[in-house]
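Peer 1: Sequence first, then the predicted structure, then my questions.
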Amino acid sequence: ETSVAIEQKRITLTGPTMSGKSTLLGTLTMSTLDNGRGKSRLSMLKHRHEIASGVTSSVTQELLGYQDAPDGSVEVVNYATENVASWIDIHVASASGHLVLISDSAGHPRYRRTTIRGLVGWAPHWTLLCIPAADDERTERQRTSSTDLPLSPLNAAPDMDLVGAQLDLCLRLRLPLVVVITKMDTASRTGLRQTLTKILDALKSAARRPEILQNQPGMVSEDMLQYVDEGALLQAYSAAVPLLNDPTATVPIVLTSALDGSGIGNLHALLHELPAPREDSVTTSSALNVFHIEDIYTKLAEADGVIVSGRLRSGKLAVGDVLLLGPFLTAYSQEDSEDSDERTPRRPSSGLPTSRSFPGALRDLHLGAHFYALPGQEWKQVKVTSIRNLRLPVASLLADQVGTVAIVANDQLHGTVLPSTNAFARIRKGMVLATVQPTATKTLVAKFDREDLASLAVGNHVVVYIASVRASARIVSARAPDSPTATHDNNEEEHFSFDQDTTVQQGPDATLDGHHDK
């Protein structure tokens, strides 16, 4: 195939630890009811420690398909569908329908960086915030019994303060949002009422109108999870209509249980009816290629190649294209690898924070001139040898699609493929593949609500998230809208300065991790 033009939506699952995100994803993709001990989530976990603790520490992605049936219902295409055993089978079975890529992110505060990457990276179209329908008495008993095993799924309870913090984060980022109430089978009327009251108050304070989807009465079997009836589709369509013009106008709320299957049909219906993103004139196929790298595969594509995955922000990427890959770490820049959430980041002798995504962190903290030369950048010319869109082999990738790309080093003068050098070993998350070398910047200007300014003082260090990039920065200037003068550091006019030579591809998807120094 040349490219895949079928409608594709990207969904991110987020929420506090023990809110049932992985269990919910397992029920959606396997059409199996949980046994109350995490049966349906086992296939969603990547690492052994995740299986042992029940706590997700990485981003897991799964694919769902939806196919319209002649009787007005919708068939769910997942691993429970006949003759479906892989993502390619889901592509084939959903050829005249549409696809939904769901990413499950971490919820524990220990993995907060992974959580934020799940909200910003891969540019999700919709965010599903999972909140447990807490039973206040049961939660209190679990909290008192979970001091020794805080990560055990059988002993820990969701922290309602963390629920409020994640809801507040989604609202502050102005994300197109769906709230999924999980674990309805364990909720009391009092606990559910308290949870819903907090959610509704937060949504109304943010000028977001809630829309609760009503569950149909009766028992739900696993066979019923394979299709969505017309009644659920009509209700979801009514909730999705206001989102066509403004994705943040309303916030649908779905009440679910992976144990008894209640609300799963409504969630499938909503995933089917949520509006697809509109084509942005900036990301049309006539624009230059810019591919954000979100992950790197250690397995070689060919004898001298490597595979990277990510999202094509603009342009049209085709097999045989010659692109620039970078920026690479140079001899003039300090080591700055993508540290995981569980590792303590290495700090230079100055004690200042390091960048987690881009090479060259903390090379020169003193800000002198208003324009900066960036001598530490290095770009390699590479050639695209194969492309997959959601694991389906294709000849080209369209703007705003995600996929994996196999690349090999390319001879700039003769166009021949060269043996891979150790440069490929230095590829990291946050790099880009581009037709031309992107414009570099060392400063940026960001606007915040007034109540956030107290924690963003001049001189503080923050972490900036832009697309696949995570980089440390320092606030060098700040000014309130009604203030006649700005507060400066070293007489600089820019509001944020990256701690070292960092190339940032300009884009709207950005946030700050406010773990500033005090």
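Peer 2: That came through fine.
Peer 1: going forward, measure contacts between C-alpha atoms and count neighbours the same way
Peer 2: Fine.
Peer 1: And the strands in the stretch 51-200 of the chain?
Peer 2: With DSSP state E, counting those that start in this stretch, the ranges of strands along the stretch 51-200 of the chain come out as 60-68, 74-77, 98-104, 126-132, 177-182.
Peer 1: Can you lay out those as a markdown table showing mean neighbour count and distance to residue 398?
Peer 2: Below are those laid out as a markdown table (neighbours: other Cα atoms under 10 Å; distance: least, Cα to Cα, whole Å):
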| stretch | mean neighbour count | distance to residue 398 |
| --- | --- | --- |
| strand 60-68 | 20 | 18 |
| strand 74-77 | 24 | 23 |
| strand 98-104 | 22 | 15 |
| strand 126-132 | 26 | 20 |
| strand 177-182 | 25 | 25 |
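Peer 1: center of the chain - which residue?
Peer 2: residue 118 (2.4 Å; Cα atoms, centre = their mean).
Peer 1: returning to what we had before: distance to residue 283 for the strands of the stretch 51-200 of the chain - can I get that in CSV?
Peer 2: Converted to CSV, those look like this (distance: least, Cα to Cα, whole Å):
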stretch, distance to residue 283
strand 60-68, 24
strand 74-77, 29
strand 98-104, 20
strand 126-132, 18
strand 177-182, 23
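Peer 1: Nearest to residue 474, out of these?
Peer 2: Each of the strands of the stretch 51-200 of the chain was scored for nearness to residue 474 using Cα to Cα, and the closest is strand 126-132 (29.0 Å).
Peer 1: report the angle between the axes of that closest one and strand 177-182?
Peer 2: Here strand 126-132 runs at an angle of 30 degrees relative to strand 177-182 (axes from the mean of the first three to the mean of the last three Cα atoms, to 10 degrees).
Peer 1: Use this one as the comparison:
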Amino acid sequence: MAAHSAKIPHKVGPHHLSQQSLLKDGSTSDGWVESLTSLTESVQATRLLDEEAAAQAADSRSHGHGVPAATVADGNAFEASAQAAIDALRDEVTIHSEQLLCIGESHGWGPSNLTDDQLAALLSRIRQEMDKNKAEVTVLRQVPAQQSAKKSSGGAMADILVRKRSSDCPRLEVRVAVIGNVDSGKSTLVGVLTRGLLDDGRGLARSKVFKHGHESATGRTSSIGQHNLCLDAKGGVLNDSLFRTHSCADYIARSSKVVTLVDLAGHERYFKTTAYGLTGHLPDYACLIIGANAGIVGMCKEHLGVALALKVPVFFVVTKVDICPGHVLQHSLATLSSILRKPGIKKKPYMVRSKEDVLTCARHIHTDSLAPVFLTSSVTGDGLELVKLFFNLLPQRHKWADRVDEAVEFIIDETFQVAGVGVVVAGTVKRGTLVQGSTLLLGPHAGDASFKLTGIKSIAYKRLPVAKVVAGQTAALALKKVKRSSLRKGMVLVDSSLHPKASWEFDADIAILTHSTTIAPKYQAVIHCEIVRQAARVVAMDRERLRSGDRACVRFRFLQRPEYLAIGSRFVFREGRTKGIGVVMGV
């Protein structure tokens, strides 16, 4: 662009023609949730939120379903359908390491309308075939034909989990961001889940997961903490009372799946840290903790709004039900339901009360309209088994297996200086397979925005030394000949074949959720895009002015240093009461 005043050709469509205010009464909303709930179908900003819903729904319908079901007419049809389904399952487990299947239903996996004997024979064959494939088969629920007939299901059925053993594949990793208002019980729930103990009501569980002394003194999280829930091939929880974050390598070595609980701060003072955790740590899901006695208050709404704006699927855990009066709990649930059903969010609360409900939610968590709600107590243990089962069954949201063979891209969210090791960076493998001893480009450096070659001395996955890590996993890497002072959060390690470049400017398709006046060129806001967190200025846009509810194509310019951005990344931006969302269209 020769001059910043030039207008950008915008070919997205006539979505930016709306001049309507978001709120019917003309008032200004301050919160993220209020901004979203006040959206209507006529407001153009709504479309930026809804564009991915259809694709996510289609993906969820196809997830974990092997081959289409075939009704059993005779023995030959049963045999042919069963063999085809098992062959497809073998391929799926080899690629994705895990599958959740419903056997016997008309829209499930393999042949349907089964007798009890046919179901038993089919389960036996699956176990034999998966054992050859070095995978475990766990029956989560089994319904006899007679009981199923009463529910008009048409035959015997079973829900099974197939998962590769830990020594035979890279470990599955699912990241869950734990968000919610201050004092809602986030760190307490994380401590109870990962330490194999119940809380005493006086902060015992949360004291096990705090990182800093001032957090223990105040009882409030101020930093981003990552805690691991280790699961074996049969779905059992390996964490016990001896589990410690600094000595968890033995648990990781025995686990087939790791659920990384990203414990985020709830206090308003640390909102920028929480926003960084929701973007930079690439969570698959967000777990919103709601104190039953307090309800939907304070930063609970802000965290929910950011997660929804980033298109991160959210489920809800209502804590402290043991000390909450019944009418207060009902009011909190009614408030949550009313918020979720509003046009800008359009989610259906689903109260989880049984194992069958957990299976339903785990199978359809990708759908944009489902909002599972759990009722728990960290002191009495009520509802915790259902939460653990749900974590066990949660699938990876991104198709990481499709990115394993691509060129390596590793984003850095932490840097360390380790005695005897040297400079260590921690982060997430976005694509490719990162091997010990490989040489990658590190950048962009703050001074000249360059990328410089560096070598990988060693790799640790959750403190366990490994030879390689693949797309979708987090890792800590020891680097060769790099000074700690030259590193920062927001840098990347990429393969030289990608020819990476840092960008001062980028084009984005944005939607304004809330703004008190109008937005024009030279407007400044803080951008949160994956690991990038920096102030940027609007240098050009395809309209003269932007108001609440408008959508447009805008060019931003970073104020401090150039950044490495990926086209298609979603981001949020904020400035005072102004809140907006966007997608990177070009750099």
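Peer 2: Here it is on my side, so go on. Quantities reported herein were computed from a predicted structural model and do not represent experimental measurements.
Peer 1: quick one on the thing from earlier: contact partners for the counterpart of the residue nearest to the centre of the first structure in the second structure?
Peer 2: Following TM-score structural alignment, the counterpart assigned to residue 118 of the first structure within the second structure is residue 277. Neighbour list for residue 277 of the second structure: 177, 224, 262, 264 [criterion: Cα atoms under 8 Å, 6 or more residues apart in numbering].
Peer 1: Aligned counterpart of the third one in the first structure, please.
Peer 2: Correspondence of residue 262 of the second structure to the first structure, assessed by TM-score structural alignment: residue 103.
Peer 1: Hmm, residue 59 and that match touching each other?
Peer 2: Yes: checked against Cα atoms under 8 Å, the pair residue 103 of the first structure and residue 59 is within contact range at 6.4 Å.
Peer 1: Quick check: the residue nearest to the centre of the first structure vs residue 257 of the first structure, distance?
Peer 2: 23 Å (Cα to Cα, to the nearest Å).
Peer 1: Report the contact partners of the corresponding residue of the first structure for residue 525 of the second structure.
Peer 2: Using TM-score structural alignment, the equivalent of residue 525 of the second structure in the first structure is residue 462. When contacts are counted by Cα under 8 Å, 6+ apart, residue 462 of the first structure touches 472-475, 512-517.
Peer 1: ok, the residues you listed in the second structure, which still hold?
Peer 2: Comparing the contacts of residue 462 of the first structure with the second structure on both residues aligned by TM-score structural alignment, their matches' Cα atoms under 8 Å, the contacts found in both are 472-474, 513-515.
Peer 1: are any of the residues you listed buried, and which?
Peer 2: Among these, those buried by neighbour count (16 or more other Cα atoms under 10 Å) are 472-474.
Peer 1: what ranges do the strands span in the stretch 101-250 of the second structure?
Peer 2: Using DSSP E, counting those that start in this stretch, the strands of the stretch 101-250 of the second structure run over 109-112, 135-143, 157-164, 172-180, 225-231.
Peer 1: and those strands as TSV, adding distance to residue 331 of the second structure?
Peer 2: As requested, the strands of the stretch 101-250 of the second structure are exported to TSV (distance: least, Cα to Cα, whole Å):
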stretch	distance to residue 331 of the second structure
strand 109-112	40
strand 135-143	33
strand 157-164	35
strand 172-180	18
strand 225-231	32
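Peer 1: tell me which residues of the longest helix along the second structure are tucked away?
Peer 2: Secondary structure of the second structure per DSSP state H: the longest helix is helix 75-96. Using 16+ other Cα under 10 Å as the test for burial, helix 75-96 of the second structure gives 78, 81-83, 85-86, 89-90, 92-94, 96.
Peer 1: how about residue 308 of the second structure, what's its match in the first structure?
Peer 2: Looks like residue 308 of the second structure aligns to residue 171 there (TM-score structural alignment).
Peer 1: and that match, what does it touch?
Peer 2: Taking Cα under 8 Å, 6+ apart, one finds 203, 206 in contact with residue 171 of the first structure.
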